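Undergrad: any chance you can model this:
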Amino acid sequence: MTVRGSVLRIGEPVERLAVLSDVHANVPALEAVLAEPDVHAADLVLFCGDLTWGPEPVRTVELVRALGPRAVFVRGNADRAVLELAAGDRAAATPREAWMLARHPVDAVAFLAGFHFGVVVEVAGLGPVRCCHGSPRADTELVTPATPAARMAALSAGVPERILVGGHTHLQFDRTVGGLRSVNPGSVGLPYHDGAPGTAYWALLGPDVSLRRSRYDVRLALAATADAGDPKADTITDLLTSPPSVAGLTAHAEGLEFSD
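TA: Take a look at the predicted model:
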């Protein structure tokens, strides 16, 4: 389990915060979300981790860098894995890990190194919001719509913010349990959902939480995965066209609690 790391606190309150998570270098999905008027108009665009672990990391970095200072980044477990592989602190355990490292040039690795374990933003109408990848205590913690109150209390111990926004499970939800509001914007690039293929999920915060979705041409994402030579192209294709159900994934994740 990865413990708490650096937390960035944004000094100025914002009216609108767009939150995108788990892009997984799915460029067609990312482009569709970035083209949304409410994302374009947001004061900040916050990425909740696992940005580049997918077929087109270089193009993904180009797109988010174009947002300039409006973009803020949380480090996910996949982003951390790239850094560990590049530093030699982690041996490639699978052909896909070796392939993934080769897809990340030095400049992309350096970009990921600037991400934060957590970010706290004051959002109009909501107050202070803590954004992380898994949870405030681990980037591998699986938080779902069914996570019990006792574990929510444990994972938020010592955290003053009462609104937590995280990714990692690729499930979109907004729930309140034990006085803690838990929000997952869903995954932009590899969602687990009951909707149609070619749907990217995200959220807009301020003055409340608005769960959003954007449509894109999933055939472009499937072609990019195949063209990149992803060793798990068949698996990614299945996930994009026939993902696990929300109920099934929730039950599986709650049985694990932590997963890298």
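Undergrad: when you work out contacts or count neighbours from here on, use the C-alpha atoms and nothing else.
TA: Fine.
Undergrad: helices of the stretch 1-150 of the chain, start to end?
TA: Secondary structure of the stretch 1-150 of the chain by DSSP state H, counting those that start in this stretch: the helices cover 27-34, 37-41, 57-65, 77-87, 95-102, 106-112, 149-155.
Undergrad: just how off-centre is the second one within its chain?
TA: Here the centre of mass of C-alpha atoms in helix 37-41, compared against the chain's by C-alpha atoms, centre = their mean, to the nearest Å, lies 19 Å away.
Undergrad: pull out the buried residues from it.
TA: Val39 (16 or more other C-alpha atoms under 10 Å).
Undergrad: what of the fourth one?
TA: Taking 16+ other C-alpha under 10 Å as the neighbour-count basis, helix 77-87 is seen to contain the buried residues 77-86.
Undergrad: same question, the fifth one
TA: Buried residues in helix 95-102, counted by 16+ other C-alpha under 10 Å: 96-101.
Undergrad: could you report the neighbour count for the nearest residue to Val119 once chain neighbours are set aside?
TA: Nearest residue to Val119 in three dimensions, chain neighbours excluded: Leu8, at 4.6 Å (C-alpha to C-alpha, 6 or more residues apart in numbering). Applying other C-alpha atoms under 10 Å, we find 18 residues neighbouring Leu8.
Undergrad: quick check: Leu8 touching His116?
TA: Yes: with contact defined as C-alpha atoms under 8 Å, Leu8 reaches His116; the gap is 6.6 Å.
Undergrad: one more, so I can put them side by side:
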Amino acid sequence: MKIAVVSDIHGNVLALEAVLADLKLEAPDLIVNLGDCISGPLWPEETAAILRETAWPTVRGNHDRIVLDDPIDKMGPTDVFAAERLSQASRDWLATSQPTIRLTDEIFLCHGTPDNDDRYLTEKVEGPKGHLPDEQTLLDELKGESAPVICCGHTHIPRVIRLQKTGQILLNPGSVGLPSYEDDHPHRHVMEAGSPHARYALMTNNHGAWNFQEKILTYDWDTASAEAEKNGRPGWARALKHGFYGPLS
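TA: A predicted model of the protein is given here:
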């Protein structure tokens, strides 16, 4: 059994197309999507149109929830851009996404933590950046979720973590469409993958043991960056082009 795990596409249809091309070569048995599908100053409707046809099990990310549920005047500019451009068919598709998915007895899917789509699981914000949490912090954030494999997104930083106390594996595939960003919750910080590549992950069951592979793909990030710049988001433009947030020193 080979499962592909994608997350945090953020309306980057060019990165998604690169992932789809690679998925054809990898031919996984199943593809799952951990959410934050369309929010961003890029191609939200074009991205949704592709995802509507996939029938992938899809978790609702925090930005998916905001676009669906919040009034426009309460949204930030990233979500407003997407909300104003989504067709009703795409909104209807996005509404079929689920807060969490118990894929099998062994595999649990969430966007942030098992009980909160806007909390980091595989990063702890200390100072200006995220860092690998200690094991007790991870266990506390799981809130008793006992699935042997827990797949999450939200941080945009790829990780595979094995908990010594429980033997559980935490997989974060990183972001398909946005390699770095700045946020002000719980305080101002940046997340940076360090390169502009599109990312997803493969997990393969090998006689009862899971093996993991991070896929790191080239795509036309210059065009994605130019689209963000054209749409008035220079921070996104730098992030998409370089994989770091903010101007290069």
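Undergrad: before we move on, the earlier item: tell me which of the helices of the stretch 1-150 of the first structure sits nearest to Thr235 of the first structure.
TA: Checking those against Thr235 of the first structure by C-alpha to C-alpha gives helix 95-102 as the closest, at 11.7 Å.
Undergrad: returning to that earlier point: of the buried residues of helix 77-87 of the first structure, closest to Asn184 of the first structure?
TA: Asn77 (15.9 Å).
Undergrad: looking at the second structure, name the residue matched to the closest one.
TA: Using TM-score structural alignment, the partner of Asn77 of the first structure in the second structure is Asn62.
Undergrad: pretty sure its match contacts Cys37?
TA: No: checked against C-alpha under 8 Å, the pair Asn62 of the second structure and Cys37 is beyond contact range at 9.9 Å.
Undergrad: not counting its neighbours along the chain, what's nearest Ala226 of the first structure?
TA: Per C-alpha to C-alpha, 6+ apart, closest to Ala226 of the first structure is Ala233, 6.0 Å.
Undergrad: what count of nearby residues applies to that neighbour?
TA: Using other C-alpha under 10 Å, the number of residues around Ala233 of the first structure comes to 19.
Undergrad: I'd like the distance between it and Ala221 of the first structure.
TA: 11 Å (C-alpha to C-alpha, to the nearest Å).
Undergrad: was I right about Leu180 of the first structure contacting Val159?
TA: No: Leu180 of the first structure lies out of contact with Val159 (C-alpha under 8 Å); the separation is 10.6 Å.
Undergrad: so which of the two has more stuff around it?
TA: Taking other C-alpha under 10 Å, Leu180 of the first structure and Val159 do not tie; Leu180 has more neighbours (16 against 13).
Undergrad: ok, that one - contacts?
TA: Counting by C-alpha atoms under 8 Å, 6 or more residues apart in numbering, Leu180 of the first structure touches 152, 162-164.
Undergrad: any idea how far it is from Ala149 of the first structure?
TA: 9 Å.
Undergrad: what does Ala42 of the first structure give?
TA: 32 Å.
Undergrad: between the two, point out the one with more neighbours.
TA: Ala42 (19 against 14).
Undergrad: check contacts around the aligned residue in the second structure for that one.
TA: Aligned counterpart of Ala42 of the first structure in the second structure: Pro28 (TM-score structural alignment). Shown in contact with Pro28 of the second structure (C-alpha under 8 Å, 6+ apart): 1-4.
Undergrad: what of Val80 of the second structure?
TA: Per C-alpha under 8 Å, 6+ apart, neighbours of Val80 of the second structure: 67, 72.
Undergrad: map it onto the first structure.
TA: Match for Val80 of the second structure (TM-score structural alignment): Ala98.
Undergrad: what's the answer for Ala4 of the second structure, then?
TA: Using TM-score structural alignment, Ala4 of the second structure sits opposite Ala18 in the first structure.
Undergrad: burial of that match, as a residue count?
TA: 26.
Undergrad: for it, give me its contacts.
TA: Counted by C-alpha under 8 Å, 6+ apart, Ala18 of the first structure has contacts 38-39, 42-46, 202-205.
Undergrad: just the ones of those residues in strands?
TA: Using DSSP state E, 44-46, 202-205 are the members of the contacts of Ala18 of the first structure that sit in strands.
Undergrad: just the buried residues of those.
TA: 44-46, 202-205.
Undergrad: between those residues, which sits nearest Ser242 of the first structure?
TA: Trp202 (19.5 Å).
Undergrad: in space, what's closest to the closest one - neighbours in sequence excluded?
TA: In space, Trp202 of the first structure is closest to Pro185, 4.5 Å off (C-alpha to C-alpha, 6+ apart).
Undergrad: what do we get in the second structure for the one you found?
TA: In the second structure, Pro185 of the first structure lands on Pro173 (TM-score structural alignment).
Undergrad: what is the burial count for that match?
TA: Counted with other C-alpha under 10 Å, Pro173 of the second structure comes out at 31.
Undergrad: and if you look at Asp29 of the second structure?
TA: Residues near Asp29 of the second structure, counting by other C-alpha under 10 Å: 10.
Undergrad: and the furthest pair within the contacts of Ala18 of the first structure?
TA: Across the contacts of Ala18 of the first structure (C-alpha to C-alpha), the longest gap, 15.5 Å, separates Asp43 and Trp202.
Undergrad: need the residues that contact stretch 239-249 of the first structure.
TA: Against stretch 239-249 of the first structure from outside (C-alpha under 8 Å, 6+ apart): 171, 190-194, 197-198, 218, 222.
Undergrad: output those residues as a markdown table; include the columns secondary structure and distance to Leu142 of the first structure.
TA: Shown next, in a markdown table, are the contacts of stretch 239-249 of the first structure (DSSP: H, G, I helix; E, B strand; the rest coil; distance: C-alpha to C-alpha, whole Å):
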| residue | secondary structure | distance to Leu142 of the first structure |
| --- | --- | --- |
| Leu171 | coil | 10 |
| Leu190 | coil | 16 |
| Pro191 | coil | 15 |
| Tyr192 | coil | 13 |
| His193 | coil | 16 |
| Asp194 | coil | 19 |
| Pro197 | coil | 23 |
| Gly198 | coil | 24 |
| Val218 | helix | 26 |
| Leu222 | helix | 27 |
